[in-house]
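Asker: Starting from these lines, generate the structure:
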Amino acid sequence: MSLDGKVAIVTGSGRGLGLAYAQELARQGASVVVNDVDAQTAADAVASIQALGGRAASVVAPVGPTETAKQLVATAVETFGRLDILVTNAGVLRDTVLWKMSDEDFDTVINVHLRGTFTTVREAVLQMRAAGEGGRVICIGSPTGQRGNFGQTNYAAAKAGIVGMTRTWALELKRAGITANTVVPVAATAMTATVPYFAAAVQAETNGEPMPAFFRHDLGFGTADDVAGLIAFLGSDAAAGVTGQVIGVGGDRLQIWTHPEAALTAYREGGWTYDALVDAWPAEFAGTMQSVGERFPELPEEFKPAAS
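Answerer: Predicted coordinates:
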């Protein structure tokens, strides 16, 4: 098994995508520390991994505080003897438009996604560097962090911040043999289940049927298991040369996202004054302005929700 002898932590792994990641890591031979805020959910996740013949332990605690990060790492080391892989998946949503978003809405999402990723990675890296055997840090991003999304100021900020941290960590951890990457999953989740555009795909999964090719191929939208293979790969020795990357995966599609680069570079002797920009913008710059938000093709007729 490709991860035989490895030990992984997966935050937010009681259900959904996180559980799929934990189960796949276990299938490939890793011992796994699962995490959830609900004790029964965590216990069920451990039982599901043990039913696969894997080894698992749990930490029931909210991600964000340093104390939780320390507990996760201590559990990995005390239970399984080491730590090789960290997957930072835990997250919450508090969606609303900017002018209705409260301080609590903003702080809750930032604390779990962004601060939780920071505190957990910091603690894991302390252990990995002390052990001197390298390691794998796999952070979970989102298309929203790459392109923005209506009603998700807090979530977009957190996911974009995670990408920025990952690129920095790839530089800082290189000498220690620790890789750091961000995975951008596109899959049927509790969140996408409420979006009418994805209704046919979600219904197919609920019915235990294959998702239509339009969703799997054209949209790169699939199941949690479609993402889990990439997580296991990035945790393996086969991915030792992969670091600082943002990799999208869903359905039949895998994408390596570009790092931000200038779309246009122009020079003007003396600098760009107000008057110069007014004159030059329409002809020189307007055509290279970048789009925002996700853009989806029109749904084929057979997948359109019935009119109410």
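Asker: contacts and neighbour counts: CA atoms only from here.
Answerer: Will do.
Asker: Relative to the whole chain's centre, how far out is the longest strand belonging to the chain?
Answerer: Longest strand in the chain, counting residues (DSSP state E): strand 178-185. Centroid separation for strand 178-185 versus its chain: 8 Å, with Cα atoms, centre = their mean, to the nearest Å.
Asker: Quick one: list the elements packing against it.
Answerer: strand 135-140, helix 153-172, helix 224-234, strand 246-250 (3 or more Cα pairs under 8 Å, 6 or more residues apart in numbering; DSSP states H and E).
Asker: what sits up against whichever helix or strand comes after that strand?
Answerer: As assigned by DSSP states H and E, the chain's next helix or strand after strand 178-185 is helix 199-206. With Cα atoms under 8 Å, 6 or more residues apart in numbering as the test, helix 199-206 has contacts from 188, 192-193, 210-212, 215, 222-223, 303-305.
Asker: which among those end up buried?
Answerer: Buried members of the contacts of helix 199-206, scored by 16 or more other Cα atoms under 10 Å, are 188, 193, 211-212, 215, 222-223, 303.
Asker: Can you show me the helices along the stretch 201-308 of the chain?
Answerer: Assigned helices in the stretch 201-308 of the chain, in chain order: 213, 224-234, 274-280 (criterion: DSSP state H, counting those that start in this stretch).
Asker: Which two of the buried ones among the contacts of helix 199-206 have the greatest separation?
Answerer: Using Cα to Cα, these span at most 17.5 Å, a distance reached by Thr223 and Phe303.
Asker: So the closest residue to Val59 other than its chain neighbours, which state does it fall into?
Answerer: If the residues on either side of it in the chain are set aside, Val59 comes closest to Asn35, at 4.9 Å by Cα to Cα, 6 or more residues apart in numbering. When classified by DSSP: H, G, I helix; E, B strand; the rest coil, Asn35 comes out as strand.
Asker: coming back round to it: ok, so of the contacts of helix 199-206, who is nearest Ala286?
Answerer: Of the contacts of helix 199-206, the one sitting nearest to Ala286 (Cα to Cα) turns out to be Phe215, at 33.0 Å.
Asker: Assess the claim that the closest one and Gly250 are in contact.
Answerer: No: Phe215 is beyond contact range of Gly250, at 9.4 Å (criterion: Cα atoms under 8 Å).
Asker: please give me the structure for this one as well, since I'd like to look at both together:
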Amino acid sequence: MNILKGSHQMQLNGKVAIVTGSGQGLGRTYALALAAAGAKVVVNDVDEAQAKQVAEEIADAGGSAVAEPVAVGTSEAAQQLVARAVDEFGRLDVMVTNAGILRDKVLWNMSDEDFDAVIHVHLRGTFTCAREAMKHFREAGEGGRLVLAGSPAGQRGNFGQTNYAAAKAGIAAMARTWAMECAKAGVTVNAIVPNAATVMTETIPFLAPYVEAMKAGEPIPSVVRRAASFGPPEDVAGLVVFLASEASGHITGQCIGIGGDRISLWSHPTEIRSAFLDGGWSADAIAEAFDSSIGESLETYGIPLPKIPTTQREGA
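Answerer: Sure, this is the predicted structure:
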């Protein structure tokens, strides 16, 4: 098990956490880090063997975990996860909704099935798991933590990811909404916006060389860790531990980015410039004034590629 830098300072002894999609990748790292900080963990994955393997890793390192293999998305799956946590460990304190899949295609090639599958796992899965956890938190009356997995794609859009970006944008919106709804019960709700070397990022051409280098045991260059906010999954897990801890009790409704050497706070969508016209705006009036008023400097879209020096790219 990887004991992350600083995680020993975030004591989660006596806490119980569920991490969906934690049989591999980022979810596995979150489960290991929460257990290293003292939490008992329900390891969930659609792949039973992978879920059991992570639970065994935690147990071998002296932690406490059980595997609960089920496909996230339905209300029944969410009920099964929360029931397992309560039956096995007597309580639930943290729900980390991490499970996800990809079905990347451009708009005109994306099928209904491609769209629905991603929305079902990411968006509906987050909703059903958070709802079931919140029911338990309200009944127990001891507060709780909802930690939702967002993505840079959900903040800015990304080519070929209509379904994924839409789901992740929805998750950010749900975090802000639930922060209001859950506050009275002492439950915080935050979305993390991670960026790390995983199965999901190794298909991105810009990042692929660094993922391959990392697999070969080579470190990711510092300039990439900073400019691209990119590193191994272990760089991300500390944020999950922090948001699960008592130290984050005053933080809710936020989208927090992390990866490599960078941690960042994403802004909420906001009006950035306005124009006024007595009597209201006709189409002709908008056309006449748009470029010299609110449209003078249009917003960018898509995930920007950082400028990495050529020597760093070649040395990766």
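Asker: mind putting the buried ones among the contacts of helix 199-206 of structure 1 in CSV, distance to Thr11 of structure 1 included?
Answerer: Below are these laid out as CSV (distance: Cα to Cα, whole Å):
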residue, distance to Thr11 of structure 1
Ala188, 19
Ala193, 22
Met211, 27
Pro212, 31
Phe215, 28
Gly222, 21
Thr223, 19
Phe303, 34
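Asker: which one among the residues you listed gets closest to Thr75 of structure 1?
Answerer: Nearest to Thr75 of structure 1 among these, counting by Cα to Cα, is Thr223 at 29.5 Å.
Asker: so that closest one sits right up against Gly251, yeah?
Answerer: Yes: between Thr223 of structure 1 and Gly251 a contact is recorded at 6.6 Å, counting by Cα under 8 Å.
Asker: Quickly list what's touching both of these two.
Answerer: Shared contacts of Thr223 of structure 1 and Gly251, defined by Cα under 8 Å, 6+ apart, are found at Ala187.
Asker: follow-up on the earlier one: what's the overlap in contacts for Phe215 and Gly250 of structure 1?
Answerer: The contact lists of Phe215 of structure 1 and Gly250 share 221-222, where a contact means Cα under 8 Å, 6+ apart.
Asker: Glu294 of structure 1 matches what in structure 2?
Answerer: Here Glu294 of structure 1 is matched to Ile303 in structure 2, going by TM-score structural alignment.
Asker: All the strands of structure 2, in order from the start?
Answerer: Ranges of strands in structure 2, per DSSP E, are 16-19, 40-43, 65-67, 94-97, 144-149, 187-194, 255-259, 262-266.
Asker: who wins for proximity to Glu181 of structure 2 among the ones you listed?
Answerer: Minimum separation from Glu181 of structure 2 across those (Cα to Cα) falls at strand 187-194, 9.1 Å.
Asker: angle of the closest one against strand 262-266?
Answerer: 120 degrees (axes from the mean of the first three to the mean of the last three Cα atoms, to 10 degrees).
Asker: so how much does strand 187-194 of structure 2 differ from structure 1 once superposed?
Answerer: For strand 187-194 of structure 2, the mean deviation from structure 1 after alignment is 0.2 Å (mean Cα distance after the TM-score superposition for structure 1).
Asker: With distance to Glu298 of structure 1 added, can I get the helices of the stretch 201-308 of structure 1 in CSV?
Answerer: CSV is the format used below for the helices of the stretch 201-308 of structure 1 (distance: least, Cα to Cα, whole Å):
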stretch, distance to Glu298 of structure 1
helix 213, 14
helix 224-234, 24
helix 274-280, 36
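Asker: Please identify the deepest-packed of those helices.
Answerer: Of the helices of the stretch 201-308 of structure 1, the one with the most neighbours on average (mean count of other Cα atoms under 10 Å) is helix 224-234, at a mean of 22.
Asker: Could I get the helices and strands packed on strand 178-185 of structure 1 in JSON lines, plus columns for distance to Thr117 of structure 1?
Answerer: Shown next, in JSON lines, are these (distance: least, Cα to Cα, whole Å):
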{"stretch": "strand 135-140", "distance to Thr117 of structure 1": "7"}
{"stretch": "helix 153-172", "distance to Thr117 of structure 1": "7"}
{"stretch": "helix 224-234", "distance to Thr117 of structure 1": "16"}
{"stretch": "strand 246-250", "distance to Thr117 of structure 1": "16"}
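Asker: Any figure for the gap between the counterpart of Leu265 of structure 2 in structure 1 and Ala124 of structure 1?
Answerer: Aligned by TM-score structural alignment, Leu265 of structure 2 pairs with Ile256 of structure 1. Using Cα to Cα, to the nearest Å, one gets 25 Å for the distance from Ile256 of structure 1 to Ala124 of structure 1.
Asker: Of those two, which one has the most company?
Answerer: Remark: of Ile256 of structure 1 and Ala124, Ala124 carries more neighbours, 26 against 12, as counted by other Cα atoms under 10 Å.
Asker: so who does the residue opposite the more buried one in structure 2 once aligned touch?
Answerer: Counting by TM-score structural alignment, Ala124 of structure 1 corresponds to Ala133 in structure 2. With Cα under 8 Å, 6+ apart as the criterion, the residues that contact Ala133 of structure 2 are 82, 92, 95.
Asker: Tell me how many other residues crowd the corresponding residue of structure 1 for the last one.
Answerer: In structure 1, the residue matched to Met95 of structure 2 (TM-score structural alignment) is Leu86. The number of residues packed around Leu86 of structure 1, counting by other Cα under 10 Å, is 26.
Asker: Touching, Leu86 of structure 1 and Val137? I think so.
Answerer: Yes: judged on Cα under 8 Å, Leu86 of structure 1 makes contact with Val137 at a distance of 5.0 Å.
Asker: residues shared between the contacts of these two?
Answerer: By Cα under 8 Å, 6+ apart, the residues touching both Leu86 of structure 1 and Val137 are Val121.
Asker: Quick check: closest non-adjacent residue to Leu114 of structure 1.
Answerer: Counting by Cα to Cα, 6+ apart, the residue nearest Leu114 of structure 1 is Ala158, at 5.1 Å.
Asker: now whatever residue of structure 2 lines up with that neighbour: how far from Glu68 of structure 2?
Answerer: For Ala158 of structure 1, the aligned position in structure 2 is occupied by Ala167, per TM-score structural alignment. Distance, Ala167 of structure 2 to Glu68 of structure 2, using Cα to Cα: 24 Å.
Asker: Fine by me, we can end here.
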